[in-house]
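Q: sequence plus the predicted model coming up.
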Amino acid sequence: RRGLQSEADAARVEPAELVHDMGPVAPAPRRKIIVVVHDLQRHGAQYLSLNFVSTLHSVFGYEVVTIACGEGGLAGRFSAYGKLIDATPGRVSAGQLREAIAALAADGYTKAVVNSSASGWMASHLADAGIDCIGLVHELPEIVEAMQLDEGLRSLDRHAKAVVFASSTIRDRTAKEVLGHDWSQSLIQPQGLYKRDGIVTLAEKAPARQRLCKELGLPATARFVVGVGYGDRRKGVDIFCRWAIAAAVADPRLHFVWVGALCPEMEDVCGDILRDAGAAGSNVHLVGFRNDTGLFYAAASAFALTSREDPYPSTAIEALDAGTPVFMVAGTGGIADLADTGAVTVLSDEASYRFVSVLMKLLGDGDALVRAGEAGLEVARSRFGFRSFVGDMLRLLDEPVPKVSVIVPNYNYAHHLPQRITSILGQSLPVWEIIFLDDKSSDDSLAVAQKLLHNCSIRYRIIENAQNSGSVFAQWQKGVDLAEGDVIWIAEADDWANRDFLATAAAALAASMNTLPNASGVLFRREALHHVLTRHMDEIRSYRVAGDWCVYALLGLTGKFAYDPRPMNYHRRHAESVTISRFTKAEWDEIRGMQAFVAELAEVSEDMRDRAAWYLDHLSKRL
């Protein structure tokens, strides 16, 4: 830790020895990984792969090789992040492919991610070269059958360390209808949202709606339902048009906007539907492909997911990230798994009257619409961080990427939050989730935190206490109870960290139990910290300035500590801090009592006792 303080404050140091700045952490060699994609066309799964590759390279620091099983317009984009190997059947022979993969293995590429069933056939070639792989399966049985991908799925089932599905629907249906048995090693993990273009608060939706009204030349009273994607039969753009006509008849203020090009077949089908609809047809707007989809999501009151088959479309999550509730038909895809959140409505069938009935009920209840929008924002932020997803995939390959939950306890530190949160988001070893706990601040901490975390690619939650807890340690325990990671970093809101802090501390943690010293400079194993906080909270809360020492002392009974003297966490000393704001005999008595407590728990040398006594005498001069 490096304390930043004035000369006047220099005497008010905590009991830690000064160390020389040992310089930056030496850069570790880049680890190596392979990503297999079925082709390089400009479609959803390929963009997922591209963002996966870019995140591995630019965020996690990997040297990435992409193996493409087909050509396409994204070749240049993939090549920007590392070597691109062509494995197109018919262009590259089986012998050439085996030779290329063997060369990669010899060069230290021993792990691979195979994205999609269409790339699954590569799993056997990787296994032959001794390369471990995981598979990501997005396709439902209808697509598997139409594209003859069943052998790819069987290859993944035989050779992959794990096969990852966005939802249980995809896993269960492919197991039953394609494999004929359960998957050998399966995991449910939605893929994360790589395109973040959401809103900060629901207050942004009304201005977005007015902008879209102006763009489309509609009255300010218009309300929007949107659909997004390439409009083919699978996406159900014809269903979208039928829903739109029925809704417009029920309420002429409703306008339906489809964002995306239509295939020739659907141009004809939808054209016939709209011509037969009479005046209601003018309430349907087919605007074609647009890059600025964020405007449409934000302006919409609802998102119509009309796909006949869509395993886990990112467009639905993008809608939730804009506070827009989703409507879909049962049995068409995995987004139905989110129905229990209140942000997704699942209809029993595609009947237009059923959709209109449920839609009108929601739009007619302002409070319910707000609740659904807030639920969507919470789901998108807390479950769909793309960096978090990439870290999950690396852990499946036994890569050294700890699952770190960062807890940020805050009370009236809005002015310190930009530096605090930026230093968390900028860690060279990405964190898995951020839990921001506000203890009923009277400043604008909540708004500042939301603005800073907005559209970050890490899972996060912002939680405000209904009333002040009166104890930072109560916030610690609340955060640990909420955390889903294996490792806890309590990043105090008024501190900040070097970008290599987490990488350095995590390396020490891999061999030891916990790291020390001050709270922001410590990584804890979640189970150990949860055990201590749960069993000893009353004792810990009895201290005003020494509660963290109490935690460390009790943790010392559970295992070892690791300590790295390099100054990588920055502890801010200021007038509002607990340690500096008041120091009376009560605080002095706490420290003396803590010294006695530690002496009871462990053998303390005479030299250490003398130094502790000197410190007490030093502090007494402040009284």
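A: Yep, it's here. Numbering: from 1, shown residues only.
Q: C-alpha only now, for contacts and for neighbours.
A: Noted.
Q: so what's the residue nearest the centre of the chain up against?
A: With the centre of the chain defined as its mean C-alpha position, the nearest residue by CA atoms, centre = their mean is G385, 1.8 Å away. With contacts defined as CA atoms under 8 Å, 6 or more residues apart in numbering, G385 is in contact with 192-194, 456-460.
Q: kindly report the same for A75.
A: With contact set as CA under 8 Å, 6+ apart, A75 has these partners: 40, 84.
Q: repeat that for 7 Å
A: Taking CA atoms under 7 Å, 6 or more residues apart in numbering as the definition of contact, the neighbours of A75 are L40.
Q: what's the local residue count around F436?
A: F436 has 25 neighbouring residues, counting by other CA atoms under 10 Å.
Q: quick check, it in a strand?
A: Yes - assignment of F436 by DSSP: H, G, I helix; E, B strand; the rest coil places it within a strand.
Q: put this next to the previous one:
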Amino acid sequence: MHVNKKIIYVSHDAHFHGAQLLFLHTIKALKENFDYSVAIISIGSGILIPDFQKYGPVYCLEQGYQTEEKVELLIKDLLSQNFTLAICSTVISGDIVALLARQNIKVVSLIHELPHLIQQYSAEGKAKNIAEFAYKVVFPSQYVYEKFRTITELDPQKCHILPQGLFNHNPYKNNIAKARNELRKKLNLPLDSKIILGVGFADYRKGIDLFSLISYSVRKTHKDIHFIWVGRTDVQFLNTLPPKYKAHFTLVDPTPDIGLYNAGADLYLLTSREDPFPNVVLEALDAKLPVIGFKNAGGFEDVVTEKTGALVDFLNLPKMLEKIYEFIHNEGLRLQKGSFGQELIEKNFNFLNYIYQLLDLLEHNYKKISVIIPNYNYEKYLPDRIESILNQTYPLYELIFLDDASTDHSVSTFKKLLSKENKTHLKVQQIINDKNSGSVFKQWIKGVSAATGDYIWIAEADDLCDKTFLQEVIQGFYINNNITLSYTQSKQIDEQGNVLANHYLNYTNDIDKEKWKAPYFRKGVEEIQDI
């Protein structure tokens, strides 16, 4: 598959909030995992601009492109560089969507807002631009889609529901006990304290007033329960809250170590009045944290269910209190709901899968390749082998490392090699046998069973490959949908990787001297019968 790997990505600003962090991780994945050139347009400024700049040139419209004419010139300049595709984040980018579309740039628009916020920013006109000019419109949930339709008419044929997936990997995910101790020490709390967490911009929409009222009500009788809110604050709104309410929860500035708070808390309290599909909910569930929120407050109802937490009637604080007490005093119930939540995230919210889906909407149809690496005592070959896999010009969906009870340092070597790579969102599974299986084919079957991609590449650990291997071998699947197996000619190499011969034709000449010198398609049954 040959596509133009240049894309414009538009953000409404670069502040440290959910939609902007999603933007950052999307451009990171496009660059690192798919090798795209990304031109970044940020309508407003913000602290994430330096992070955006790691993945492409940034054009901040409020700093040098304040008029529509200047923005049009910028778009025409990018078009002259063959940037013919765009992804635009949030309704606020609606005017840019129109300008891009008028230059015949194909636009996928991502909607993160609900009606109250759209109206608050007087962005109804921008929403109409998106409805008219976007090639595709993506919503994180059916709820957000239905609400957007109350703002403007919308062609349902161009609309798609794509939950964004989890982009933050929690380093404490498999060490909850450590996180609990570290968090309580960090906050100077007793080690047996209970922690109820909230995360996000502390304002009216996120319900910081409700969070403070709940904390006041709980801590009147339960001093061992502590309420923590992590995020920036709407200072003006916060100052309107009665001091007695504000005194019962702790505000923590935004931190890159949010994984510690999720893994170390006991419960996540979502007091939002309106929240389309918050990343913070995915992060909480991934850390086995049950979530309590309101019904009819956002698209998170798709993931916050009776199995992963609880939803109470909108703004019903007494019922919310009841659920808090029910969960906080029943560790078994919390663990049950938390475990189900984590399983749900792992199964359905792979971030790289979200990027594949976005690119598919732009007709960049990548196959999802699961790379299975069978290994037994191949420690010395792993550095070159892993490098040859990760340097492929065609994207990888996941790596599955199968170690058949190696007696060398293969497992630790693999972990070190992966820690140095920059493909952050690549899904990696490590399946380590306690006892040697005695059969490479059993290992293959185990790998295939664990794979979640669409196509399997068995990449033996003691082998090497050219960086264009996948790019070439996958072509058959694009040409003919009936293809189930594709392979290439191989070079013969010794233990040091030196080429002994450029092919294996001497091994097949007694069958056919010409057949394996050129590409061909054939029915599998006929191929086997002839051989």
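A: It's in. For clarity, every value in this text was computed on a predicted model and none was experimentally measured.
Q: tm score of chain vs chain?
A: Structural agreement between the two chains, given as a TM-score (TM-score structural alignment, normalised by the length of the second structure), stands at 0.78; 501 aligned residues with a CA RMSD of 4.5 Å.
Q: can you lay out the contacts of G385 of the first structure as TSV showing neighbour count and distance to L218 of the first structure?
A: Below are those laid out as TSV (neighbours: other CA atoms under 10 Å; distance: CA to CA, whole Å):
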residue	neighbour count	distance to L218 of the first structure
G192	23	35
L193	26	32
Y194	22	32
C456	16	34
S457	24	35
I458	25	38
R459	25	37
Y460	26	37
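Q: with adjacent residues omitted, what lies nearest to the counterpart of V137 of the first structure in the second structure?
A: Across the two structures, V137 of the first structure finds its equivalent in I111 of the second structure, going by TM-score structural alignment. Taking CA to CA, 6 or more residues apart in numbering as the measure, I111 of the second structure lies nearest to T90, with 4.9 Å between them; neighbours along the chain are not counted.
Q: who touches the aligned partner of that neighbour in the first structure in this structure?
A: In the first structure, the residue paired with T90 of the second structure according to TM-score structural alignment is S116. With contact taken as CA under 7 Å, 6+ apart, S116 of the first structure is in contact with 136-138.
Q: go through the contacts of G385 of the first structure and flag which are in strands.
A: Residues from those lying in strands, with DSSP state E as the criterion: 459-460.
Q: which pair of the contacts of G385 of the first structure spans the longest distance?
A: Y194 and Y460 (14.8 Å; CA to CA).
Q: counterpart of E399 of the first structure in the second structure?
A: Using TM-score structural alignment, the equivalent of E399 of the first structure in the second structure is H364.
Q: how far away is that match from S370 of the second structure?
A: Distance, H364 of the second structure to S370 of the second structure, using CA to CA, to the nearest Å: 18 Å.
Q: looking at those two, which is more packed in?
A: The residue with more neighbours, out of H364 of the second structure and S370, is S370; 25 against 16, by other CA under 10 Å.
Q: ok, now which ones touch that one?
A: Residues near S370 of the second structure by CA under 7 Å, 6+ apart: 396-399, 451-453, 455-457.
Q: same deal with E151 of the first structure?
A: For E151 of the first structure, the residues meeting the contact criterion (CA under 7 Å, 6+ apart) are W121.
Q: the same query, at a cut-off of 10 Å, please.
A: Residues in contact with E151 of the first structure (CA atoms under 10 Å, 6 or more residues apart in numbering) are 117-118, 120-121, 144, 157, 178-179.
Q: tell me the buried residues within those residues.
A: Of all the contacts of E151 of the first structure considered here, the ones buried according to neighbour count by 16 or more other CA atoms under 10 Å are 117-118, 120-121, 144, 157, 178.
Q: stretch 232-245 of the first structure maps to which residues in the second structure?
A: Under TM-score structural alignment, stretch 232-245 of the first structure corresponds to residues 203-216 of the second structure.
Q: now the matching stretch: buried residues?
A: Neighbour-count burial for stretch 203-216 of the second structure flags 203-204, 206-216 (criterion: 16+ other CA under 10 Å).
Q: run a quick neighbour tally on the match of V137 of the first structure.
A: Neighbours around I111 of the second structure, by other CA under 10 Å: 25.
Q: how about G180 of the first structure?
A: For G180 of the first structure, the neighbour count with other CA under 10 Å is 10.
Q: state the distance from it to T174 of the first structure.
A: Distance, G180 of the first structure to T174 of the first structure, by CA to CA: 8 Å.
Q: with K161 of the first structure instead?
A: 18 Å.
Q: what does Y194 of the first structure give?
A: Taking CA to CA as the measure, Y194 of the first structure and T174 of the first structure are separated by 25 Å.
Q: A299 of the first structure too?
A: In this structure, A299 of the first structure lies at 37 Å from T174 of the first structure, with CA to CA as the measure.
Q: then L218 of the first structure?
A: When CA to CA is the yardstick, L218 of the first structure and T174 of the first structure sit 45 Å from each other.
Q: these two: which is more packed in?
A: For L218 of the first structure and T174, the more surrounded residue by other CA under 10 Å is T174, and the numbers stand at 23 against 15.
Q: secondary structure class for the more buried one?
A: When the structure is split into helix, strand and coil by three-state DSSP, T174 of the first structure lands in helix.
Q: residue contacts, the residue nearest to it when sequence neighbours are not counted?
A: If the residues on either side of it in the chain are set aside, T174 of the first structure comes closest to P141, at 5.7 Å by CA to CA, 6+ apart. Shown in contact with P141 of the first structure (CA under 10 Å, 6+ apart): 147-150, 170, 173-178, 309, 311.
Q: before we move on, what about I456 of the second structure?
A: By CA under 10 Å, 6+ apart, the residues touching I456 of the second structure are 368-372, 398, 447-448, 485.
Q: now with 7 Å, please.
A: I456 of the second structure makes contact with 369-371 under the criterion CA under 7 Å, 6+ apart.
Q: now do S307 of the first structure
A: Applying CA under 7 Å, 6+ apart, one finds that S307 of the first structure lies in contact with 234-236, 332.
Q: please apply the same query to D494 of the first structure.
A: Applying CA under 7 Å, 6+ apart, the residues near D494 of the first structure are 413, 416-417, 420, 572.
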